[in-house]
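Engineer: for reference, the sequence and a predicted model appear below.
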Amino acid sequence: MFIKNYDFPYVFHLAKEFTIGQTIYINGIIDNNSEKEQTFTVNLIGGSTIMDFKRGAVPLHLSFDLNNNKTTYATLQYGKWGQKQETSVPFKLGKPFDIRIRAVYNKFEIYFNGKLFNKFKYSLLLPLEIIEYVTVDGDVKVTEMRVGGRVFHTPFQANFPGGSLNVGDSIIIYGSTTGNTFQVKLLDHKGKPALSLNPTFDKKLLAQHGRNGTAALRLEDEDGSTTFGSDKEFFVDLRNFKEGIFVFINRQYIMTYPHKGDASIDYAGIVIEKDVDVHAFEVCVHQR
């Protein structure tokens, strides 16, 4: 949740200990005022609600200088800067930005606008569990900050709350790929696939197999590259409506899979398998 009375800088308090497998999501819009310096920072902080050189520690500091096209990655402890790295800035003035910071073993995987931009090793002297706050300061407007995910082992299988995926419910999957294909299967109450989605990255296709037949759709980003890849974090959203399962990938509508039977009881569980690293999984239950 946001700490009240902190309109700026934005301060997000982690309700629980930040652990390996979790991701911090930050979305917003960069200010397009040419009279400003056009910089902003993101800090993962322990021991203080603000970045303070006299107390607290910063296991990860991100500084974005759009004027000079420079992103700085650093740590801060006891008032002294630790290791530093620099890359270019992937964001544009006046445009939305998407930052995802995922904790894996001994490093942060840092995604900008869905693409893996850097792997920054965190100090053993600044372990993940000391992180209490996430702050954003500078020429930006933050629209969303949240934490999600854990370590998922594949194949991953789960049953839906209440025994079925009801009309209005959604399935949210964040992940990255480790090979050429993976599968997302919705299972019926007999444990058989009612719907199977099979992205193949080398051919840029999404194959859809179900009780209503098979179809293949071409998937690619605006630059012509494949939608999926080891350097990208994908976002799959499956929504159960009366008309069918609506498939969204990276917030873009892809297709609708019509139901074979009753939409409210047709799907009992899900399996995610093959060449995929699942970052987050959630079933969003429609409020009735």
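Structural biologist: Noted; the coordinates are in hand. All figures in this text were calculated on a predicted structure; none of them were measured in a lab.
Engineer: all contacts plus neighbour counts: C-alpha atoms, from now on.
Structural biologist: Fine.
Engineer: spatially nearest residue to residue 186, not counting backbone neighbours?
Structural biologist: Nearest-residue entry for residue 186: residue 270, 4.6 Å, with adjacent residues in sequence omitted and distances by C-alpha to C-alpha, 6 or more residues apart in numbering.
Engineer: buried ones in the helix or strand hosting the one you found?
Structural biologist: According to DSSP states H and E, residue 270 maps onto strand 269-284. By 16 or more other C-alpha atoms under 10 Å, the buried positions in strand 269-284 come out as 269-281, 283.
Engineer: ok, second structure coming up, stack it against the first:
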Amino acid sequence: MTAAVPAPRIDTSKPHPARVYDWLLGGKDNYPVDQEVGESLPAEAKDAARQNRAFMNRAAAWLADSGIDQFLDIGTGIPTRPNLHQIVQRTVPSARVVYTDNDPIVLRHAEALLVSSAEGATDYIQADVREPLTIIDHARKFLDFDRPIALSLIALMHFVPEDQDPYGIVGALVETLPPGSCLVLSHAASDRYEELAAMVTAQYAKGGIRLGFRTRSEVARFFDGLDLVEPGLVTAPEWFKDTSAPEAEDSGIYAAVGRVRQAR
């Protein structure tokens, strides 16, 4: 695989969402500033990280089983096995995956850990979801935008508050996708465990990270104009397709897959 830009210096003086997420998942690619944020969060934050990851695994596997062989994963985070390309290439060895993240530490690991099977291919761009057209311009060099693509936004958009146009960003990304493509999105809820949501938001804010948790109806807006795949917009542990149901558990994470409609 190739990287789009040289790796810049990693700022270890400020926490970063990708590294806090890595800590929550039990990873070691984080720094004291990230650990400080993670340790300040309620225990449920680790459950949420695990639920997000499990949802991604189930959704990616189902999409590959459904015949989608191109994936654009934005907000990749620090590689954690199994990575998305490993999941989908079990079913479709020729699948192509573009990974995107704005944390330089992800780029540092990408060449070593985000390596495709011989039949498929992976690519990586360091970019921010707030620059959707930059990401799409790069992805067009690697993916065929005349065939369905799965756009993955896992636990990402709650890091884009209202004044940064989250719906416009997702709309700009989805607008480029051909019919039959899918949006895969999970998002922290503001209306399920309100005290916990407020606590998490406050702790991240102390580290200079702004959050925008949303209600179910606000998360549903990201899927406007798309056809929701059953079971629709549910909590992360409740989303599954063509497999046995995951173990039931409480969750403050909404998740769904929406399909781009065929042109009429």
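Structural biologist: Structure's in. What do you need? The structure presented is a predicted model; accordingly, all values stated were derived computationally and were not measured.
Engineer: now what about the TM-score between them?
Structural biologist: TM-score of the superposed chains, computed with TM-score structural alignment, normalised by the length of structure 2, equals 0.29; 146 aligned residues with a C-alpha RMSD of 6.8 Å.
Engineer: tell me if residue 124 of structure 2 really is in a strand.
Structural biologist: Yes - the assignment for residue 124 of structure 2, made by DSSP: H, G, I helix; E, B strand; the rest coil, places it in a strand.
Engineer: can you give me the neighbour number for the closest residue to it other than its chain neighbours?
Structural biologist: Among residues not flanking residue 124 of structure 2 along the chain, residue 99 sits closest, at 4.7 Å (C-alpha to C-alpha, 6+ apart). Residues near residue 99 of structure 2, counting by other C-alpha atoms under 10 Å, number 27.
Engineer: surely residue 99 of structure 2 is within a strand?
Structural biologist: Yes - membership of residue 99 of structure 2 in a strand is supported by three-state DSSP.
Engineer: how much space separates it from residue 46 of structure 2?
Structural biologist: 23 Å (C-alpha to C-alpha, to the nearest Å).
Engineer: just checking, residue 216 of structure 2 touches residue 254?
Structural biologist: Yes - here residue 216 of structure 2 lies in contact with residue 254, judged by C-alpha atoms under 8 Å, at a distance of 7.2 Å.
Engineer: between the two, who's got more neighbours?
Structural biologist: residue 254 (26 against 20).
Engineer: wait, the more buried one sits on residue 218?
Structural biologist: No - the criterion here is C-alpha under 8 Å, and residue 254 of structure 2 misses it with residue 218 at 10.6 Å.
Engineer: find the nearest non-adjacent residue to residue 121 of structure 1, please.
Structural biologist: Counting by C-alpha to C-alpha, 6+ apart, residue 107 is the residue found nearest to residue 121 of structure 1 once chain neighbours are left out, at 3.9 Å.
Engineer: distance check, the one you found against residue 252 of structure 1.
Structural biologist: 30 Å.
Engineer: more neighbours, those two?
Structural biologist: Between residue 107 of structure 1 and residue 252, counted using other C-alpha under 10 Å, residue 107 has the larger neighbour count: 16 against 11.
Engineer: residue 134 of structure 1 versus that one, what's the distance?
Structural biologist: 17 Å.
Engineer: same question for residue 97 of structure 1.
Structural biologist: 16 Å.
Engineer: tell me how many other residues crowd residue 241 of structure 1.
Structural biologist: 18.
Engineer: again, but for residue 91 of structure 2
Structural biologist: Neighbours around residue 91 of structure 2, by other C-alpha under 10 Å: 17.
Engineer: now do the lengthiest strand in structure 1 against strand 269-284, angle only.
Structural biologist: Longest strand of structure 1, by residue count under DSSP state E: strand 170-187. For strand 170-187 of structure 1 against strand 269-284, the angle by axes from the mean of the first three to the mean of the last three C-alpha atoms, to 10 degrees is 170 degrees.
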